[in-house]
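In: Here you go, sequence then predicted model.
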Amino acid sequence: MIVRSVAEKDVAELASLFIAPPNPGKWKVAAAEIRLPEPLLDVTPVAPRADVLIVRMQLNDYPRHRYWEDGMTTPVRDVAAGEILFHDLRRGPRMVLDQPYHALHVHIPRAAFDAIAADSNAAPIRDFDYAPGVGFDDPTIAGLGTSILAGLGDSAVRNQPLVDHLILAMAAHVATRYGGMAPMSRGARGGLAPWQTRRAKEILSANLDGAVPLTEVARQCGLSVGHFSRSFRQSFGTTPHQWLVQRRLDAAKDLIRSCRMPLSNVALSCGFADQSHLTRVFTREVGASPAAWRREVQQ
């Protein structure tokens, strides 16, 4: 999956707010936080049509929201901060951008929904049930969106496995709630095969910084992301992200115990963003700061 964060200075690159990720593939999903304190456009141009659904979480109040799909205008409505809107890029969405705008856009291509349906033993989704240009409340999407925003803003590359999980969960929720996906039970599945277990551990351990997307780990194991995540939890009793965090902590403990390397270097060597990130996670999981733990083990 691709995760993108769009800052103010990058918005000029976007021909429209409704733009699909470049070269969308089977699992190419993008998350972008868009903040426009001073709107650059009046009516957004028509983006190239693509079989992509944008899940938009509005982060500021947007009164008098004027919106079109398939060239047809919708009633002018106020959109409140926290509300969710869907935009189907097959329908050429456009809106008037004449006031400050702040939103999270999550781009989910049709191929991703098809893969989720196949993995759930369900029929492919045809259309989504939503009213164009109308905001609605969905606590599940809002909660996942808030967590995705945190992942984009705090060492996005190192949080890649976690953000992958969040976007996948949002796509599955949208497919079930608004796409009518009805998974059919296939009985309990086992965990990873021994060779898959070894391969997953090799890849994750060699990339403690989390730079390898979960999709690539799953591909190396010959599984879809959803199947891999479930099987990994069944085999290890935890998620890939939690397992990776524990490996980072184990590596940090080894370095702290065996040498006098500065904690800032320990953090970078073990996949943490910086010393404060190491301290925060270490203290939460171990119950003592790295410096305090070093003094204790040396004594």
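Out: Arrived safely, thanks for sending.

In: From now on I want contacts and neighbour counts done on CA atoms only, so please keep to that.
Out: Will do.

In: residue boundaries of the strands in the stretch 101-250 of the chain?
Out: Ranges of strands within the stretch 101-250 of the chain are 101-109, based on DSSP state E, counting those that start in this stretch.

In: where do the helices sit along it?
Out: 110-119, 139-153, 160-179, 194-206, 214-220, 225-236, 240-258 (DSSP state H, counting those that start in this stretch).

In: Now tabulate those helices in CSV and tack on mean neighbour count.
Out: Compiled in CSV, these are given as follows (neighbours: other Cα atoms under 10 Å):
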stretch, mean neighbour count
helix 110-119, 20
helix 139-153, 18
helix 160-179, 20
helix 194-206, 15
helix 214-220, 19
helix 225-236, 19
helix 240-258, 18
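
In: Pipe these into CSV and attach distance to Arg49 per row.
Out: Listed next are those as CSV, based on distance: least, Cα to Cα, whole Å:
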stretch, distance to Arg49
helix 110-119, 13
helix 139-153, 25
helix 160-179, 20
helix 194-206, 37
helix 214-220, 26
helix 225-236, 27
helix 240-258, 35
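
In: among these, which is nearest Glu38?
Out: The minimum distance between Glu38 and these falls on helix 139-153, with 21.2 Å, by Cα to Cα.

In: Mind giving me the packing neighbours of that closest one?
Out: In terms of contacts (3 or more Cα pairs under 8 Å, 6 or more residues apart in numbering; DSSP states H and E), helix 139-153 is packed against helix 160-179.

In: Which strands or helices does the helix it packs on pack on?
Out: Helix 160-179 sits against helix 110-119, helix 139-153, helix 214-220, helix 240-258, with contacts defined as 3+ Cα pairs under 8 Å, 6+ apart.

In: now for the helices of the stretch 101-250 of the chain, which one comes closest to Pro48?
Out: Nearest to Pro48 among the helices of the stretch 101-250 of the chain is helix 110-119 (15.2 Å), distances taken as Cα to Cα.

In: adding another structure so you can compare the two:
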Amino acid sequence: MPHEQITMHAIAPRPAHVDTFGCTADRLSDDQALIGKDVQFYRKSSLGKRATQVVMPATDRGVLLGVALRGGHRRRIFDGRQARTHDFDNGAIYLRSLAVEYKADLCSDFDFMLVEISRAFIERVAVERGANTISLQPMAGHADPVLAHLAHAMVPVLQHPEQACQLFVDQLSLAIGAHLVHRYGPGAALPEDGGKALRRLPQRSVERAKEMLAARIDGNLSVGEVADACQLSRSHFTRAFRESTGQTPHQWLIERRLERAYALLRDTDLPLAEVAMVCGFCDQSHFTRVFARATGVTPGVWRRAVV
């Protein structure tokens, strides 16, 4: 009986997964995301895993902001046949249109907060701020302390995206969009310090906003919903609410949650996990972090001290 011939076939290696920004997944030490409708946040880092190059074809997704969360990164960015090397200190940014093909050699490890912003969002923010254009100047390696602060505020949110408060993310997105239009848009924008009286909310609008926020103490409420009820644009509402109350809507909501928590801790025997749920926190650990940040002690320690 003749031996059956066995044919050996080489198995081609599976290509490494490449994300929508041209980063190879197995070269990333951090790959976190919080996906919204118009603004998406990502943390991408390659610490200890050497990334070499990113290539990203042109898309119609809007603009991309990158903020270095630590210094020491260098990249060589290509523009046709020309290339230019940029160094990124902590807080340095790059800003580019996603409609332009992108290619860069990564010469060292990186740790960036990436913010992908739709064209519709930038256009809306520009209109709300009185700008007559939505084009933004491309940047690379430019220091921007404001965006650095906002990017670092998103770091804990991306670590626990299931605990993200929609109101906080909305406010942060609006702050980033307004800063980009004001700082990097060539069109005229409304002055930041003009007309305090015009920026304050009428008292009826303040009360309406507070009623809506208190009724949805779980935080599952967008800035847009409250702004619509007050018949204002989102950016105008946020600035006017802060001017009228001394707090952002998110800060006001957190204060109300804590007030409810103080009463429950003092007057009931509810377990801490149940107090957290009743007061709109995601879970007990989230409640403990926010409570300790406000008071300097944990809820359990506070309860034992006052009861």
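Out: All right, it came through fine. Since we're looking at a predicted model, the values are computed, not measured.

In: Quick check: which of the helices and strands packed on helix 160-179 of structure 1 is nearest to Asp42 of structure 1?
Out: Checking those against Asp42 of structure 1 by Cα to Cα gives helix 139-153 as the closest, at 26.5 Å.

In: What is the corresponding segment of structure 2 for that closest one?
Out: Helix 139-153 of structure 1 lines up with residues 145-159 of structure 2 when matched by TM-score structural alignment.

In: Quick one: residues in contact with that stretch.
Out: With Cα atoms under 8 Å, 6 or more residues apart in numbering as the test, stretch 145-159 of structure 2 has contacts from 32-34, 41-43, 67-69, 90-93, 113, 163-164, 172, 176, 179.

In: ok, 7 Å please
Out: 32-34, 67, 91, 113, 164, 172, 176 (Cα atoms under 7 Å, 6 or more residues apart in numbering).

In: and if you look at stretch 242-250 of structure 2?
Out: The contact list for stretch 242-250 of structure 2 (Cα under 7 Å, 6+ apart) reads 167-168, 199-201, 238, 241.

In: Include distance to Ala263 of structure 2 when you put those residues into CSV, please.
Out: Below are the contacts of stretch 242-250 of structure 2 laid out as CSV (distance: Cα to Cα, whole Å):
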residue, distance to Ala263 of structure 2
Leu167, 24
Phe168, 24
Arg199, 34
Arg200, 31
Leu201, 30
Thr238, 29
Phe241, 26
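
In: between these, which is closest to Ala209 of structure 2?
Out: Among the contacts of stretch 242-250 of structure 2, Phe241 lies closest to Ala209 of structure 2 (Cα to Cα), at 8.5 Å.

In: Tell me if I'm right that the closest one and Leu201 touch.
Out: Yes. Counting by Cα atoms under 7 Å, Phe241 of structure 2 touches Leu201, with 6.3 Å between them.

In: Translate Leu208 of structure 1 into the numbering of structure 2.
Out: So Leu208 of structure 1 corresponds to Ile217, using TM-score structural alignment.

In: Kindly report the same for His165 of structure 1.
Out: With TM-score structural alignment as the criterion, His165 of structure 1 matches Gln171.

In: I'd like the distance between that match and Arg234 of structure 2.
Out: Distance from Gln171 of structure 2 to Arg234 of structure 2, counting by Cα to Cα, to the nearest Å: 9 Å.

In: related to what we said a few turns ago, mind telling me the two of the contacts of stretch 145-159 of structure 2 farthest from one another?
Out: Farthest pair in the contacts of stretch 145-159 of structure 2, by Cα to Cα: Gly91 and Ala164, 23.1 Å.

In: between these two, which one's more packed in?
Out: Gly91 (25 against 18; other Cα atoms under 10 Å).

In: What's the local residue count around the aligned residue in structure 2 for Pro48 of structure 1?
Out: Counting by TM-score structural alignment, Pro48 of structure 1 corresponds to Thr59 in structure 2. By other Cα under 10 Å, 12 other residues sit near Thr59 of structure 2.

In: tell me which element Thr59 of structure 2 falls in.
Out: In this structure, Thr59 of structure 2 sits in neither a helix nor a strand according to DSSP states H and E.

In: need the contact list for the nearest residue to it once chain neighbours are set aside.
Out: Nearest residue to Thr59 of structure 2, sequence neighbours excluded (Cα to Cα, 6 or more residues apart in numbering): Ala99, at 4.9 Å. Going by Cα under 7 Å, 6+ apart, Ala99 of structure 2 touches 58-60.

In: and the gap between Ile108 of structure 1 and Gln196 of structure 1?
Out: Ile108 of structure 1 sits 28 Å away from Gln196 of structure 1, going by Cα to Cα.

In: What of Cys259 of structure 1?
Out: Here Cys259 of structure 1 is placed at a distance of 34 Å from Gln196 of structure 1 (Cα to Cα).

In: and if you look at Ile116 of structure 1?
Out: Using Cα to Cα, we find Ile116 of structure 1 at a distance of 21 Å from Gln196 of structure 1.

In: So Asp31 of structure 2, which state does it fall into?
Out: State at Asp31 of structure 2, reduced to three classes by DSSP: H, G, I helix; E, B strand; the rest coil: strand.

In: okay but it is in contact with Leu47, surely?
Out: No. Counting by Cα under 7 Å, Asp31 of structure 2 does not reach Leu47; the two are 11.3 Å apart.

In: What is the equivalent residue in structure 1 for Ala131 of structure 2?
Out: Aligned counterpart of Ala131 of structure 2 in structure 1: Ala122 (TM-score structural alignment).

In: In contact with its match, which residues are there?
Out: Shown in contact with Ala122 of structure 1 (Cα under 7 Å, 6+ apart): 181-184.

In: Swap in 10 Å and give it another go.
Out: 114-116, 180-185 (Cα atoms under 10 Å, 6 or more residues apart in numbering).

In: Closest to Gly287 of structure 1 out of those residues?
Out: Nearest member of these to Gly287 of structure 1, counting by Cα to Cα, is Ile116, at 38.8 Å.

In: Good, wrapping up.
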